[in-house]
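Engineer: below is the sequence, then the predicted model.
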Amino acid sequence: MKKRKIPMRKDLITNTMMPKKELVRIVVDKEKNIFVDPTGKKAGRGAYVSLEPEKIQQAKKRRVLENSLGIKISDEFYDELYAYVEHQRARKELFGDK
């Protein structure tokens, strides 16, 4: 059987290439709205960050997303992102890798 290619993306926080499934995409649309893109397919400028809560705290402290996406990001968005990542990690532990 032929092996499938695994799409790789760069994690903004650690600056390393990782499989796309292990990252979450953050998108800024034309109206400068920022949101989490669980599908990875929404239109707009995107950036990938790790699905580890500790890394999200680092991103908040260093303001990595602001530098990459070129907009001001509120602390509330970082809190929302942290909650999303916590939820995804809990799902992974509960249901395993899919």
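Structural biologist: Happy to help now that I have it.
Engineer: every contact and neighbour count from this point should use C-alpha atoms.
Structural biologist: OK.
Engineer: ends of stretch 3-23, what's the gap?
Structural biologist: Taking Cα to Cα, to the nearest Å, the first and last residues of stretch 3-23 lie 21 Å apart.
Engineer: now do the buried residues in that stretch.
Structural biologist: 9-13, 18, 20-21, 23 (16 or more other Cα atoms under 10 Å).
Engineer: list the contacts of the residue nearest to the spatial centre of the chain.
Structural biologist: What sits nearest the mean C-alpha location of the chain, by Cα atoms, centre = their mean, is Val24, with 2.8 Å. Going by Cα atoms under 8 Å, 6 or more residues apart in numbering, Val24 touches 36-38, 40, 48-51.
Engineer: circling back to that earlier point, pick the one among the buried residues of stretch 3-23 closest to Glu86.
Structural biologist: Proximity of the buried residues of stretch 3-23 to Glu86 (Cα to Cα) peaks at Leu23, which lies at 12.8 Å.
Engineer: put this beside the first:
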Amino acid sequence: MAKKIPMRMCVSCRERFAKKDLIRIVASADGTVQVDPTGRMPGRGAYVCHNPECMKKAVEHQQFDRGLHRKVDPDTIRPQLDQVKEDAPEK
């Protein structure tokens, strides 16, 4: 029997991907919002795909606010997403 693959939806393009193929943004109990590279940090999570346009749209249109159920400062999350884009291997 095949193992079930967890699927998640990108907050920007609304497409479904395997959880491991998305970037998780987590809002922790102390109010901080950050990129979760392991996918296991405690707190409410929202996912965005690796497409640079999706990342840009998610920040500009406050889509993380809806997914995380709290206000997300674009100046806080944008540099973290930029770092993820730089670290991503070229395909």
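Structural biologist: All right, it came through fine. What you are looking at is a predicted structure, and each value in this text was computed from that prediction instead of being measured.
Engineer: out of the contacts of Val24 of structure 1, who's the most crowded?
Structural biologist: For those, neighbours were counted using other Cα atoms under 10 Å, and Val49 has the most, 26 neighbours in all.
Engineer: tell me if I am right that that residue is in a strand.
Structural biologist: Yes: inclusion of Val49 of structure 1 in a strand is indicated when DSSP: H, G, I helix; E, B strand; the rest coil is applied.
Engineer: so what's it closest to, chain neighbours aside?
Structural biologist: The shortest distance from Val49 of structure 1 to any residue that is not its chain neighbour, by Cα to Cα, 6 or more residues apart in numbering, is 4.9 Å, and that residue is Asp11.
Engineer: please apply the same query to Pro74 of structure 2.
Structural biologist: In space, Pro74 of structure 2 is closest to Val59, 5.9 Å off (Cα to Cα, 6+ apart).
Engineer: ok, the one you found to Gly67 of structure 2 distance?
Structural biologist: Using Cα to Cα, Val59 of structure 2 is found at 12 Å from Gly67 of structure 2.
Engineer: please apply the same query to Ala2 of structure 2.
Structural biologist: Between Ala2 of structure 2 and Gly67 of structure 2 the distance, using Cα to Cα, works out to 30 Å.
Engineer: same question, Arg14 of structure 2
Structural biologist: In this structure, Arg14 of structure 2 and Gly67 of structure 2 are 12 Å apart, going by Cα to Cα.
Engineer: where do the strands sit along structure 1?
Structural biologist: Listed from the start of the chain, structure 1 has strands (DSSP state E) covering 8-10, 17-19, 23-28, 34-37, 45-50.
Engineer: may I see those organised as CSV, with distance to Tyr78 of structure 1 added?
Structural biologist: Shown next, in CSV, are these (distance: least, Cα to Cα, whole Å):
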stretch, distance to Tyr78 of structure 1
strand 8-10, 19
strand 17-19, 21
strand 23-28, 11
strand 34-37, 10
strand 45-50, 12
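Engineer: perfect, that will be all.
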